[in-house]
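Visitor: The following block contains a protein sequence and its predicted model.
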Amino acid sequence: MARLILLNKPFGTLSQFTDAKSPSPRPALSALGLPAGVYPAGRLDRDSEGLLLLTDDGRLQARIAEPRHKMEKTYWAQVEGDPSEADLEPLRRGVVLNDGPTQPAKVRRIEAPSLWPRDPPIRVRQTVPDGWLEIVISEGRNRQVRRMTAAVGLPTLRLVRWRIGEWTVEGLAPGGWREIQAP
């Protein structure tokens, strides 16, 4: 039976088990006490937080990570600025990035979610407002959500992946994980 692990990847942790490229290794998945033989189904940038799925089943890994399967991923993005509906329309239509146009995203403003504190915290600027967006995409390009929000003039300050398909990070503290029944 396939293993499936839901992990709340902390800010600053790599989505791999070792950091072979850096002369002074950065935090990686190996420090989180995960079981042997599981591997990430997709990536989450070092400066992003939230749900990362790990499995020991190659087919399940492909179904989760490969864009052709169109598994939706939900992100909560704290952005610089006070986004209006007009600001969000380009994201809903798809924006052009340096590697081509994105698929349309589902985007809506949300109230600031009740999340764990980030370490280090986001720098607060008294003169610059910020807002929270829920962004749902089914692609998985490198730093895609950050690049999309920047393309419409709303730089991302904090990015949390809350959901992948039917699985959420709810109830997991940063670095926490749980094994669930694989589909």
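Guide: Alright, I've got the coordinates.
Visitor: From now on I want contacts and neighbour counts done on CA atoms only, so please keep to that.
Guide: Noted.
Visitor: Other residues contacting the helix or strand E89 falls within?
Guide: Element membership for E89, per DSSP states H and E: helix 85-93. With C-alpha atoms under 8 Å, 6 or more residues apart in numbering as the test, helix 85-93 has contacts from 103-108, 148-149, 152.
Visitor: okay, these in CSV with neighbour count, secondary structure and distance to P23 next?
Guide: As requested, the contacts of helix 85-93 are exported to CSV (neighbours: other C-alpha atoms under 10 Å; DSSP: H, G, I helix; E, B strand; the rest coil; distance: C-alpha to C-alpha, whole Å):
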residue, neighbour count, secondary structure, distance to P23
Q103, 15, coil, 38
P104, 17, coil, 40
A105, 23, coil, 38
K106, 17, strand, 40
V107, 20, strand, 39
R108, 17, strand, 41
M148, 22, helix, 32
T149, 22, helix, 32
V152, 15, coil, 36
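Visitor: Next, give me the two most distant ones among the residues you listed.
Guide: Taking C-alpha to C-alpha, the two most distant members of those are Q103 and R108; they sit 16.0 Å apart.
Visitor: all strands of the chain, in order?
Guide: Assigned by DSSP state E, the strands in the chain fall at 3-9, 39-40, 49-55, 73-80, 96-97, 100-101, 106-110, 130-137, 156-164, 167-168, 177-181.
Visitor: Residues touching the fifth one, excluding its own?
Guide: With contacts defined as C-alpha under 8 Å, 6+ apart, strand 96-97 is touched by 102, 147-148, 151.
Visitor: What's the PyMOL syntax to select whichever of these are buried?
Guide: Listed next is the PyMOL selection for buried residues among the contacts of strand 96-97, using 16 or more other C-alpha atoms under 10 Å:
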select buried, resi 102+147+148
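Visitor: ok, and here's another one to check against it:
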Amino acid sequence: MKHKHFIIYKPYGYLSQFTSNDSKQQSKRFLGELYDFPEGIMPIGRLDEKSEGLLLLTTDGKMSDFINSQKVDKEYCALVDGDISEEAIVGLKNGVEIGFDGKKYKTRPCRAFRLESNPNLPERSKKIRDARHGPTSWISITLNEGKFRQVRKMTSAVGFPTLRLVRVRVGSIHLNTMKVGDVIEVGNFTV
């Protein structure tokens, strides 16, 4: 069987699944609305409903396992509430304690830094807020682990909750100039 692989720009407000039979989710948006994906397709990792950006899809379970392993970096741009301090950045780099599966978990060391200018990203479909609510900061965080809502929990743990979260890179695959909702079929992933 020849596997299929896709790179997509997951929009804000979509779930990282293709359809649902759950009546509670009838008002939700799904990836299946973006493209007619083949049977057996699965997201490699997930982005929660309020997160956006680069999402890889495949029919190859071994490829999915490898990319989800701790061998492949995932880079995010996060807009956080407040003027983030160097102390908070150092905390992110060194690892912080977050809740995971009802227990405390210390995140692994990662790369984190404040962005000097706003990243070149498309406008989000839902307005975040305006300057009347105080300052914000853009940061870059690169992890090679991926616990549930990890980046959001990490920025909150250092006192700067995430307002917008965009995954911009998985391994050597970048979001580049993709537009929200773009779907690109590729021959294979080179991560």
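Guide: Alright, I've got the coordinates. These numbers come from a predicted model, not from an experiment.
Visitor: R123 of structure 1: which of the strands of structure 1 is closest?
Guide: Set against R123 of structure 1 and scored by C-alpha to C-alpha, the strands of structure 1 come closest in strand 156-164, at 8.5 Å.
Visitor: Show residues contacting the closest one.
Guide: Residues from elsewhere that reach strand 156-164 of structure 1, judged by C-alpha under 8 Å, 6+ apart: 47-51, 64, 71-80, 122, 146, 149-150, 168-170.
Visitor: same thing with stretch 129-140 of structure 1?
Guide: The contact list for stretch 129-140 of structure 1 (C-alpha under 8 Å, 6+ apart) reads 65-67, 70-83, 102-112, 145.
Visitor: which bit of structure 2 covers it?
Guide: Here stretch 129-140 of structure 1 aligns to structure 2 at residues 135-146, judged by TM-score structural alignment.
Visitor: ok, back up a step: list buried residues within the contacts of stretch 129-140 of structure 1.
Guide: By 16+ other C-alpha under 10 Å, those give 65, 71-80, 83, 102, 104-109, 145 as buried.
Visitor: can I assume Y14 of structure 2 is in contact with K28?
Guide: Yes - the pair Y14 of structure 2 / K28 is scored as a contact, 7.0 Å apart, by C-alpha atoms under 8 Å.
Visitor: So those two - more neighbours on which side?
Guide: Between Y14 of structure 2 and K28, counted using other C-alpha atoms under 10 Å, the more crowded position is Y14 (22 against 12).
Visitor: Name all residues that make contact with that one.
Guide: Y14 of structure 2 makes contact with 28-31, 48-50 under the criterion C-alpha under 8 Å, 6+ apart.
Visitor: That one - nearest residue in space that isn't next to it in sequence?
Guide: Nearest residue to Y14 of structure 2, sequence neighbours excluded (C-alpha to C-alpha, 6 or more residues apart in numbering): R29, at 4.7 Å.
Visitor: Need the counterpart of that neighbour in structure 1.
Guide: Using TM-score structural alignment, R29 of structure 2 sits opposite P27 in structure 1.
Visitor: Please say which position in structure 1 N118 of structure 2 maps to.
Guide: Under the alignment (TM-score structural alignment), N118 of structure 2 maps onto A112 of structure 1.
Visitor: In contact with its match, which residues are there?
Guide: Contacts of A112 of structure 1 were listed using C-alpha under 8 Å, 6+ apart, and they are 131-132.
Visitor: now swap in D56 of structure 1 and tell me
Guide: 2-4, 37-39 are the contacts of D56 of structure 1 under C-alpha under 8 Å, 6+ apart.
Visitor: could those residues go into CSV alongside distance to T55 of structure 1?
Guide: Formatted as CSV, those follow (distance: C-alpha to C-alpha, whole Å):
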residue, distance to T55 of structure 1
A2, 7
R3, 5
L4, 5
G37, 8
V38, 5
Y39, 5
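Visitor: Compare these and tell me which is most surrounded.
Guide: The most crowded member of these, judged by other C-alpha under 10 Å, is L4 (23 neighbours).
Visitor: ok so, going back, gap between the match of stretch 129-140 of structure 1 and the chain center?
Guide: For stretch 135-146 of structure 2, the separation from the chain centroid amounts to 10 Å (computed by C-alpha atoms, centre = their mean, to the nearest Å).
Visitor: residues of that stretch that come out buried?
Guide: 136-146.
Visitor: ditto for stretch 152-170 of structure 1
Guide: For stretch 152-170 of structure 1, a neighbour-count test (16+ other C-alpha under 10 Å) marks 154-164, 168-169 as buried.
Visitor: against structure 2, where does it fall?
Guide: With TM-score structural alignment applied, stretch 152-170 of structure 1 matches the range 158-176 in structure 2.
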